[in-house]
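the amino acid sequence is not available; the structure is as follows:
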């Protein structure tokens, strides 16, 4: 992966980040069986150089039923967002990941991870990219239909941001029904 990391750092589209001393934030291993694909690192992740090192990460760990040590130390887990750099802030939260980023780098990274069995698609950006026309009309309906996607190796979930607490309150079925199914799949692939 070191050669891919260097290629990402040297790519002209990342010059702005490289000049600021930012490094691409993702982890992947040949042994990876599960990949978590979120939007992009947040400010805290950019500072700590660790994916999901903020309040969203704590919620995600609860949803997936893993400790920090299990989540970050297992080579069976890859953390590969749609963009490897914090995209900046917009009017209503973080800016979206750059549109061409995942299509350029994900195939290169995943070609080195032949054992991936499950891609957990965190949020609408990852779901739209990977599921494309198979997405339902909304994130809510896509997540509700998770069983359809599991057969294809995908598991859609909402973004665990505290900004989504209202969504979670309106959709109690997610934590009641979907989270246990997600935890069961994760245990299966981490054995």
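Yes, it's here. In this text, all values refer to a predicted model and were calculated from it rather than measured experimentally. Numbering: from 1, shown residues only.

could you use CA atoms for every contact and neighbour count after this?
OK.

so residue 5 touches residue 22, yeah?
No. Assessed by CA atoms under 8 Å, residue 5 is found out of contact with residue 22, at 11.9 Å.

could you report the neighbour count for the residue nearest to residue 97 when sequence neighbours are not counted?
Take residue 97 and drop its neighbours on the chain: the residue closest to it by CA to CA, 6 or more residues apart in numbering is residue 83, 5.3 Å away. Residue 83 has 24 neighbouring residues, counting by other CA atoms under 10 Å.

is it true that residue 83 touches residue 39?
Yes. Using CA under 8 Å, residue 83 is in contact with residue 39, at 6.7 Å.

let's bring in a second model and compare:
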């Protein structure tokens, strides 16, 4: 059993997650002491929670393309760690999924990050992760934050790959033409670093 396995078991056993355990959910958090790229995302979707596989949906396919990695690379914990803002599917909202639970990241992220000493690049997927790890005064919009992605290394903010962001991507073609190739290069560099 790895340190990350023990960490997942601790999260699953915590009283705040009794509801998830009763539904048969396991915390969807992945990593190892050798992970080079860290994905900090919103929370698992319904399909991912049901399968027990992070980003097991069209959003995941799009994210892997943006990162420039194969399925094999993406699901290799020695290469990529996935630490959402909440490790459980939060349920439905009026539009899309409900937000991650308040306080979850503050409680569990520091412990998860201690287990990831080899991380070279942290990809912040969506506004929840960006607000937590890239606070700014005055507050920037998601578009402004993502537009300046290359200036915040080792953090790299991107829009969420959900179909709900299709309109944003159409209004901001620079994301696919400029930001995605830069992200591909940085991921390759992080994965090949000694």
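Thanks, I have it. Source: prediction; values computed, not measured.

rewinding a little: give me the common contacts of residue 83 and residue 39 of the first structure.
residue 97 (CA atoms under 8 Å, 6 or more residues apart in numbering).

the spatially closest residue to residue 51 of the first structure that is not a sequence neighbour sits in which helix or strand?
Ranked by CA to CA, 6+ apart and with sequence neighbours excluded, the top spatial neighbour of residue 51 of the first structure is residue 45, at 5.3 Å. Take DSSP states H and E as the rule and residue 45 of the first structure turns out to sit in helix 43-48.

so where in the second structure does that helix end up aligned?
Counting by TM-score structural alignment, helix 43-48 of the first structure falls onto residues 46-51 of the second structure.

where does stretch 60-74 of the second structure end up in the first structure?
Using TM-score structural alignment, stretch 60-74 of the second structure lines up with residues 57-71 of the first structure.

so residue 122 of the first structure makes contact with residue 156?
Yes. Using CA under 8 Å, residue 122 of the first structure makes contact with residue 156 at a distance of 6.2 Å.

for the helix holding residue 45 of the first structure, give me the average deviation versus the second structure.
Once the two are superposed, helix 43-48 of the first structure sits an average of 0.7 Å from its aligned residues in the second structure (mean CA distance after the TM-score superposition for the first structure).

starting at the chain centroid, how far to that helix?
Relative to its chain's centre, helix 43-48 of the first structure lies at 15 Å (CA atoms, centre = their mean, to the nearest Å).

next SSE after it?
helix 55-64.

give me the mean deviation of the helix or strand following that following helix from the second structure.
Next along the chain after helix 55-64 of the first structure, taking DSSP H and E as the criterion, comes helix 68-73. Following the fit onto the second structure, the mean deviation recorded for helix 68-73 of the first structure is 1.1 Å by mean CA distance after the TM-score superposition for the first structure.

and the helices in the second structure?
3-13, 18-22, 46-51, 58-67, 71-74, 104-114, 127-133, 142-147, 166-171, 174, 180-192 (DSSP state H).

wait, which of the ones you listed is closest to residue 97 of the second structure?
If you check each of those against residue 97 of the second structure by CA to CA, helix 46-51 wins as the nearest, at 8.4 Å.

list of residues touching that closest one?
25, 26, 28, 54, 55, 56, 57, 88, 89, 91.

map the residue nearest to residue 97 of the first structure across to the second structure for me.
Checking TM-score structural alignment: residue 83 of the first structure goes with residue 86.

which position in the second structure pairs with residue 3 of the first structure?
Aligned partner of residue 3 of the first structure by TM-score structural alignment: residue 6.

what number of residues lie near that match?
Count around residue 6 of the second structure with other CA under 10 Å applied: 11.

what does residue 180 of the first structure give?
Neighbours of residue 180 of the first structure using other CA under 10 Å come to 15.
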